[in-house]
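In: okay, here's the prediction I keep looking at, along with the sequence it came from:
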Amino acid sequence: MTVEATIERVLRLLALLQRRASWTAAQLATELGVTDRSVRRDVERLRAVGYPVHATAGVGGGYQLGAGTRLPPLLLDDEEAIATAVSLRLASGGTVAGAGEAALRALTKLDQVMPARLRAEVRAVHGATATLVDPGVEIDAELLVTLARACRDAVRVRFRYARRDGGERERTVEPVRMVTTGRRWYLMAWDVDRDDWRTFRLDRMREAVATTWRFRARDHPDPVAHVQRSVAESPYRYLARVRLRARPEQVRELVPPQVGRVEDDHDGWCVLLVGGDDLDWLAAHTARLGFEAEVLGPPELRQAVVLLARRLTAMVGKVPPPAPRLPG
């Protein structure tokens, strides 16, 4: 067998090891069309150039590509390469501090080795896509990694948390999931001191440290729904409940999830729940949606809607009567 054929087979072996967590020698031999002995030799070749290929004996054993001191080159198929390149382009405008520069560096490396036909496809997708960049709050990438590992390993996290009044307090939590709205990142966690589920904004966290205290997972609410309810309703003085003659998906197209929650009310109606500290803003916000609406609460919002209607009517002034219709 030629050297080129051997190299090609070793690269195919590497691609297989990257595809899933574990393979038996027999499975790899079948995929590559070689003997088990050839598989063992090719595994040694990968180890010789720095790939940490682990082997376990016995029933259920096999080969597994481990984590090394450096990231090994990835072998991507066409679809994976295009998806990765497009994602890296979008990441350059993200809300994770430093991710933009890192994404551009990774994209440069990928673009350098990508076949011309794939580069053309990636640039076509990018050229046909426009992104509305939202001035979101940047989050330290190290904080994301710390919290992600704590969620995965079920260990408590301590951090200092900035309150809305400007003060800070140390919190100890059992993290479950991070949720992003596109502008901000949130952590849903069990607050050990308050003995309840809480939502924390990552941009208000300071000095976050994962402890060695492991916890047993609790039954918890859906993280996305919990965070949405917390950010859209809990922090505000008023919670508006407005019934709209519209399908829920129609309203969700106009109201972002971090602004309000939409519930189906059947028969072509839905209920919008949105929080706010300003009744006039709530009245104007719901009116501008353009649907037939009924204010369910609070009573103060009904009064604000009446005042808004009077002000709008006064802005029009005297409306001339409609011209009489001519006969015939």
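Out: Nice, thanks for sending it over.
In: alpha carbons only for contacts and neighbour counts from here, please
Out: OK.
In: now the helices for the chain?
Out: For the chain, the helices defined by DSSP state H cover 3-19, 25-32, 36-48, 78-91, 99-113, 116-127, 141-153, 223-232, 248-252, 279-287, 299-316.
In: comparison target, given below:
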Amino acid sequence: MAETTSRILALLGLLQVHRQWSGPELAERLGVTERTLRRDIERLRDLGYRVEAERGSSGGYRLEAGTQLPPLLLSDEEAVAMAIGLRVTASQGLVDGEQTSLSALAKFEQVLPAALRERVNALASVVELAAPGSAAVATGLLGQVALACRDRERLRFAYTSGSGDETRRSVEPHSLVSAQRRWLLVAWDRERSDWRTFRVDRMSDFFGTRVHFAPRELPADDAAAFVARTISTLRELHSGEVVLKMTHDAMTRRFGQYGAEAWAEGETTVWPIRAATLEGLLSSLAWVPVDIEYELRGSPEFLALARSAAGNMLRAVDASRTQ
């Protein structure tokens, strides 16, 4: 009986970490015959697990959602990762994330062994959470995208760009990355034949195609490195310099770490600015306090935009005086 129970738990663990297994694959992994495998599948079904079976060369066994939540089988590492993830959820911009994650965490940590609870507390004590202000993402959508990444399932969705343009996308999802208080999907864009990042909060009309794909090699060490490189590239599309009429020492005393990239130029300080668009570059000037004089350096297009914006502001002020 103990051997049978261990084998069924091993079978459950395999079904939970992979979308679909063929019968021969599962039998080989467990070291049993396919007849024994079928009996073990029936035992799982009797316990409330909905295991679907499909015939044919592309068929196999997979664990589907049922009418109620059956027990999950987690390794020690998975249990620790889940507890840490629940603690982080509230600060990661998930809709209703704080209350649902705290409720789930209370139930989850109640059944954690003491040794695992100590590991969770130790990790949580050295993890710094991102600042608030994340774009809200529905937990259901994030979960669907995560499953598509795991199962290598093509996705289709509507995507709204930063400029407000909406396009339809068909992608092969690779990974989800949390960066700059945003959830980003790293995926191969099938129509553009290139790797892209998509903000999950800008995705809509989402659905899975149930079409699976062979994995592609990411042009980076991992998804996080790819996102970091993409963000860095976007930042450097446009650049300029703000020459502040104050010494570098004075700037450092007043602004601290915000002047880390600035450098001294005689009695003035040069503060570099970068953005994905010229408008974004212009918005960086709002950071400069009104009591500090400065000059601008940059491309003719950037200087022309700044001149036009300044003219609009002056006209707006003059118009208010005549009312």
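Out: Right, received. Where do you want to start? Computed from a prediction, not measured in an experiment: that's the story for all the values here.
In: report the TM-score for the pair.
Out: Remark: TM-score between the superposed chains equals 0.53 [TM-score structural alignment, normalised by the length of structure 2]; 242 aligned residues with a Cα RMSD of 4.8 Å.
In: still on that earlier bit, tell me which of the helices of structure 1 is the most buried.
Out: Ranked by mean neighbour count under mean count of other Cα atoms under 10 Å, the helices of structure 1 are led by helix 223-232, which reaches a mean of 19.
In: counting by contacts, list what that one packs against.
Out: Judged by 3 or more Cα pairs under 8 Å, 6 or more residues apart in numbering; DSSP states H and E, the packing partners of helix 223-232 of structure 1 are strand 168-180, strand 185-191, strand 196-201, strand 260-264.
In: make CSV out of these and add distance to Arg37 of structure 1 and mean neighbour count.
Out: Listed next are these as CSV, based on distance: least, Cα to Cα, whole Å; neighbours: other Cα atoms under 10 Å:
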stretch, distance to Arg37 of structure 1, mean neighbour count
strand 168-180, 45, 19
strand 185-191, 49, 22
strand 196-201, 54, 17
strand 260-264, 60, 20
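In: right, and those strands - which one's nearest Met315 of structure 1?
Out: strand 260-264 (29.3 Å; Cα to Cα).
In: now that closest one: which residue numbers in structure 2?
Out: Per TM-score structural alignment, strand 260-264 of structure 1 has no counterpart in structure 2.
In: picking up where we left off before, any idea which of the helices of structure 1 gets closest to Tyr238 of structure 1?
Out: helix 279-287 (7.7 Å).
In: hang on, the earlier thing: okay if I get the helices and strands packed on helix 223-232 of structure 1 as TSV plus distance to Arg160 of structure 1?
Out: Putting those into TSV (distance: least, Cα to Cα, whole Å) gives the following:
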stretch	distance to Arg160 of structure 1
strand 168-180	4
strand 185-191	13
strand 196-201	11
strand 260-264	28
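In: can you say which of the ones you listed is nearest to Gly136 of structure 1?
Out: Nearest to Gly136 of structure 1 among those is strand 185-191; the distance by Cα to Cα comes to 9.4 Å.
In: so which elements touch the closest one?
Out: Contact partners of strand 185-191 of structure 1 among helices and strands, from 3+ Cα pairs under 8 Å, 6+ apart: strand 168-180, strand 196-201, helix 223-232.
In: in CSV, list the helices of structure 1 along with distance to Trp185 of structure 1.
Out: As requested, those are arranged in CSV below (distance: least, Cα to Cα, whole Å):
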stretch, distance to Trp185 of structure 1
helix 3-19, 30
helix 25-32, 42
helix 36-48, 40
helix 78-91, 15
helix 99-113, 15
helix 116-127, 26
helix 141-153, 9
helix 223-232, 10
helix 248-252, 20
helix 279-287, 25
helix 299-316, 30
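In: what's the burial count for Arg315 of structure 2?
Out: Neighbours of Arg315 of structure 2 under the rule other Cα atoms under 10 Å: 11.
In: to which residue of structure 1 is it aligned?
Out: Aligned counterpart of Arg315 of structure 2 in structure 1: none (TM-score structural alignment).
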